[in-house]
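S.K.: sequence and predicted structure, then a few things I'm wondering about:
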Amino acid sequence: MVKIDRRWKQVVRENSQSPLFICLGEKHEVHLFETYFKYQLREDARTNDVYLIHYQDFTDPLTYGESLLAEWAEAFKSWPQGTAAWPGVDFTVTTGTDAGRPVAALAELCRLYPHLAEQHIFVQIAPTVVSDFDALRNWISDWGRAVKKGGISKLKLVLTDHHKHQTYKKAADAVRFRIETDLTAMMQHAAEFTNPKKGDPEADYQQQILIASNQLSKGNYNLAVAALEKAVRIARRQKLPEAEVTARLMLAQCLAAEGKTAPAHSEYQLAITAAGEKNLVAAQIHMNYGSFLLSQSEQAKAKTYFSKAVDIAEQIGNDFIAMECTRLLGQLSEGILTGDAEAIRYYERCLEIAREMEPEKRRQSSMPYVAGILLKKYGEKSAAGKILDEEMRTLFGENWIDLTKKPKQMK
């Protein structure tokens, strides 16, 4: 937090006229920055600046600013210095967004309380749902224009973004800065703080997994492999089969990424042995290995392991794994020479499994995708096709066909 605080203040100081700041980093890094922002809201935070955080969904560029105002007005009621009423602002939308509305309200607040004009006001927006990213980008641009027009140099809009896949890449007048953390060092310090007793096997294992994850994110496969091999030894020594499976699975994926397929196969087999039978871990590792075999174009072997995953999943009552592996078996059974009969049997079995699911779980499953495949094979105008279409309309609504996007392949 101290390092982030120092970096943040330096960036603001060096870019005092910018209305927009975008923190870039890996997912865990921008989360740390957001945690820093939240800390500034605490009573014991050592800051004279004003920090505001807004998580409201972005659904309409004409009312998003109004949603900020509503939240701030509520918070204003408990502000000790708030002797006047929350400032009302006459504002007319002229640009297609209402971004100028909260800017005008904060400008009026600074007029009512002059000491605020001497402080920075940082407004971080982090909508959990964005219905239209182009509209949000326009809203952000209008905010910047409103701030400049009003001459409120101390008012800053703050966003976070992934440093590679930048959502706000085209945002004008933005200062972009990177938050970088050494996750290995941070987790090591945390482990030492929370587990002061030396030689705690569980803490040592978790530390090796964290080190491996961090090194993998940097592309340092050799260092990741070394950490994972150590994690495997710890898990075996402590007789923790699930921990061993996790470490071996990561090790197999790491080796595969380096093109070392033979050792990767060995690690998968050792993980399957460690997992045992008739448990969730066993079903998951069979599914994972089937996906790996599929990536290596070993379709016949992949079918064997997907079938085993289905058997285990059905025995333990995990309908999600059973359905997904059955769907994959259907896809692997399609071909010019084999025809559709075998694939259709697998797809129909998928729907049988889905029908037994709880409604919420069914909505999250690949049932619409599988039904879309079957509808094409039956023919939309066939009796079977009409019955299936009617069932899907009942379960998912009239526009169920829009949900038939291909599920992501498990890696």
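M.R.: Everything's here; your move.
S.K.: contacts, neighbours, all on C-alpha from now
M.R.: Will do.
S.K.: right, and residue 384 touches residue 374 too?
M.R.: No. Contact criterion Cα atoms under 8 Å: residue 384 and residue 374 do not qualify, at 9.4 Å.
S.K.: want to compare, so here's the second one:
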Amino acid sequence: MGERPRVVLGVSGGIAAYKAAELLRRFAESGHDVTVVPTAAALEFVGAPTWSALSGKPVSPSTWDHVEEVPHVRIGQQADLVVVAPATADLLAKAAHGLADDLLTNTLLTARCPVVFAPAMHTEMWEHPATQDNVATLRRRGALVIEPAEGRLTGKDTGKGRFPEPAEIFEYARSVLAGGGRTDLAGRRVVVSAGGTREYLDPVRFLGNRSSGLQGYALARAAAARGAEVTLVAANVTLPDPAGVKIVRVETTAELRDAVVTAASGADAVVMAAAPADFRPTSVSDAKIKKATDGSAPSIELTQNPDILHEISHHRSRPNSVIVGFAAETGDETGSVLELARAKLARKGCDLLVVNDVSGGAVFGSPVNEAIILGKDGSAIDVPAGAKSALAEVIWDQVAARLGH
């Protein structure tokens, strides 16, 4: 791949076409070389001058413009990534059946790079058997079709079929490029937990931790971009929903445990990146705990929370599933960070343990992470400091190798 990844942005004729302009802006501003290929119907929603101004290139839906450059072949041949956003039901049908009646559908036939479709349509159209068959066909051929979001559609309608947020489609596309277009998790169901749980003392106060959910969300994005069906169990996370990922929201460790155990029953892999509270109060006050007039502080009795990683590792619904844990360690008088982590790996029973040295508050809330990935087979992989998305790719490499094919 060259210094500037070459991205083709295909735009088909749906009302969400106006949101694709934001996607184009993100690609262009982050240094990608973008060629926009709209359909004729897309130009009814957003005109060619907008696409040309944002991409810095001429735009046409026709195979008959600049025929001396053979655009219907060259654009697809030279691309590092093709993203069709929005992808209408009509466009998905044409792509699945190999029709080529304009520049975009010709480009899809000649592209040998990863192809991503971001569908947007009414719920009934998305759920129609014809559309579902077309999506299945495209996925079987190696294309990545993002699950649409749920929410407000055109007019008063709501439901599944909403165009995912452009910022999240952009992150998904970057993950595809970072993963080299691999679809080694296609057909796999994976569960990722993220964030930090809260254990309430009263209606307004809780015990919590500093986990932001950034690493878990990076893992969910990376898995989806490698073709997996992803369930993300998010504990008190305020980040935007990753494109194409099912979100289950929880607050407490008990809720996290129930959601993870339920999702893990049908999963090929579970990555426990969340930070569940180890303890919870034995009782929760129905009313806000008041300050004592004599200045004394209340005593709080704690009890231990269930060990979710230990439970899903020792009681697996699928014997060949891969379980990954995280260990945030600081080291103490009983041992170094690595010594404590190896003991934890043996105790928990998981297949891989991602070890973070969090001395001084490192890692929490930061876009950067470094870790050592320990395997129960005795392996140890040192991942140097870098983006959390880069660590996510290494983790999924290890998971995919253990899942086999």
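M.R.: Thanks, I have the structure now. The structure presented is a predicted model; accordingly, all values stated were derived computationally and were not measured.
S.K.: TM-score of the superposition?
M.R.: With the length set by TM-score structural alignment, normalised by the length of structure 2, the two chains reach a TM-score of 0.31; 198 aligned residues with a Cα RMSD of 6.4 Å.
S.K.: residue 384 and residue 374 of structure 1: which is more packed in?
M.R.: Between residue 384 of structure 1 and residue 374, counted using other Cα atoms under 10 Å, residue 374 has the larger neighbour count: 20 against 14.
S.K.: residue 347 is in contact with that one, correct?
M.R.: Yes. Counting by Cα under 8 Å, a contact exists between residue 374 of structure 1 and residue 347, whose distance comes to 7.0 Å.
S.K.: and the next helix or strand past the strand or helix carrying residue 233 of structure 2?
M.R.: When secondary structure is defined by DSSP states H and E, residue 233 of structure 2 falls within strand 229-235. Downstream of strand 229-235 of structure 2, the next assigned helix or strand under DSSP H and E is strand 246-250.
S.K.: buried stuff in that next one?
M.R.: Residues of strand 246-250 of structure 2 classed as buried: 246, 249, 250 (neighbour count, 16 or more other Cα atoms under 10 Å).
S.K.: so the helix or strand following that strand versus strand 246-250, what angle?
M.R.: Reading on from strand 246-250 of structure 2 to the C-terminus, the next helix or strand found by DSSP H and E is helix 253-264. Going by axes from the mean of the first three to the mean of the last three Cα atoms, to 10 degrees, helix 253-264 of structure 2 is angled at 160 degrees with respect to strand 246-250.
S.K.: need the contact list for the residue nearest to residue 222 of structure 2 when sequence neighbours are not counted.
M.R.: Nearest residue to residue 222 of structure 2, sequence neighbours excluded (Cα to Cα, 6 or more residues apart in numbering): residue 175, at 5.6 Å. By Cα atoms under 8 Å, 6 or more residues apart in numbering, the contact list for residue 175 of structure 2 reads 221, 222, 225, 389.
S.K.: and residue 21 of structure 1, helix, strand or coil?
M.R.: strand (DSSP: H, G, I helix; E, B strand; the rest coil).
S.K.: for it, what are its contacts?
M.R.: Under the contact definition (Cα under 8 Å, 6+ apart), the residues listed for residue 21 of structure 1 are 156, 157, 158, 159, 174, 175, 176, 177.
S.K.: quick one: which of those residues has the most company?
M.R.: For these, neighbours were counted by other Cα under 10 Å; the highest total belongs to residue 156, with 24 neighbours.
S.K.: hmm, that one is touching residue 125, no?
M.R.: No. Residue 156 of structure 1 is not in contact with residue 125 according to Cα under 8 Å; the separation is 10.9 Å.
S.K.: one step back: using JSON lines, please lay out the contacts of residue 21 of structure 1 together with secondary structure and distance to residue 396 of structure 1.
M.R.: Formatted as JSON lines, the entries for those read as follows, by DSSP: H, G, I helix; E, B strand; the rest coil; distance: Cα to Cα, whole Å:
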{"residue": "156", "secondary structure": "strand", "distance to residue 396 of structure 1": "43"}
{"residue": "157", "secondary structure": "strand", "distance to residue 396 of structure 1": "40"}
{"residue": "158", "secondary structure": "strand", "distance to residue 396 of structure 1": "39"}
{"residue": "159", "secondary structure": "strand", "distance to residue 396 of structure 1": "36"}
{"residue": "174", "secondary structure": "strand", "distance to residue 396 of structure 1": "42"}
{"residue": "175", "secondary structure": "strand", "distance to residue 396 of structure 1": "44"}
{"residue": "176", "secondary structure": "strand", "distance to residue 396 of structure 1": "42"}
{"residue": "177", "secondary structure": "strand", "distance to residue 396 of structure 1": "44"}
